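Asker: Sequence and predicted structure below; questions after.
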Amino acid sequence: MEEIKIKLDEIIKSRKLTSKELAKRINITEANLSILKTGKAKGIRFSTLLNICRELNCQPGDILKYIRRRDDEP
């Protein structure tokens, strides 16, 4: 099974920000930010990703992690 793990919440906390503050800075709703943080989003606009990276001073790879598991792996 493959998946993309979202590490946004960890980075927000490490920057000592609240989700509410980040949502305001990048001009999206707290509800939409929550959907991104929980990995329930079907996609993300590059403009949103750019704004997140700018505000958190990070790279997309700091936020998104690709995980590949084979059927025979635990």
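Answerer: Structure's in. What do you need? Residues are numbered from 1 along each chain as shown.
Asker: CA only for contacts and neighbour counts going forward, please
Answerer: OK.
Asker: what about the helices in this structure?
Answerer: Along the chain, counting by DSSP state H, helices occupy 8-14, 19-26, 30-38, 46-56, 60-63.
Asker: got another, please set it beside the one above:
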Amino acid sequence: MPIRIHLDRKLEERGLTLTELSERLGMTLANLSILKTGKARAVRFSTLEALCRELDCQPGDLISFSQEGE
């Protein structure tokens, strides 16, 4: 899939675990794990907004696009 999620990078930069982030956001660990591993097929804007607010970043810091084969 050419859309990449960089949640793991942001968590590492902030010194947070996925469990801590799920507690702060009030989201399930399972849903965040699906997003982190790139298995999510969709992301709600409200979820993206909450992630950006909590991680103090922009959407482009969490999501990127790359051509197939790159």
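Answerer: Good, I have the coordinates. Bear in mind that the values here come from a model prediction, so they are computed numbers and not experimental data.
Asker: TM-score of the superposition?
Answerer: For this chain pair, the superposition-based TM-score is 0.92 by TM-score structural alignment, normalised by the length of the second structure; 70 aligned residues with a CA RMSD of 1.4 Å.
Asker: Could you dump the helices of the first structure into CSV with distance to Arg69 of the first structure added?
Answerer: As requested, those are exported to CSV (distance: least, CA to CA, whole Å):
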stretch, distance to Arg69 of the first structure
helix 8-14, 22
helix 19-26, 31
helix 30-38, 20
helix 46-56, 26
helix 60-63, 19
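Asker: TSV for those helices, including distance to Glu73 of the first structure and mean neighbour count?
Answerer: Output for the helices of the first structure, formatted as TSV (distance: least, CA to CA, whole Å; neighbours: other CA atoms under 10 Å):
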stretch	distance to Glu73 of the first structure	mean neighbour count
helix 8-14	26	15
helix 19-26	35	15
helix 30-38	24	16
helix 46-56	31	15
helix 60-63	24	15
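Asker: quick one: which of those helices is nearest Pro74 of the first structure?
Answerer: Nearest to Pro74 of the first structure among the helices of the first structure is helix 30-38 (23.0 Å), distances taken as CA to CA.
Asker: who's in contact with the closest one?
Answerer: The contact list for helix 30-38 of the first structure (CA atoms under 8 Å, 6 or more residues apart in numbering) reads 6-9, 19-20, 23-24, 41, 44.
Asker: I'm done for today, thanks for sticking with me.
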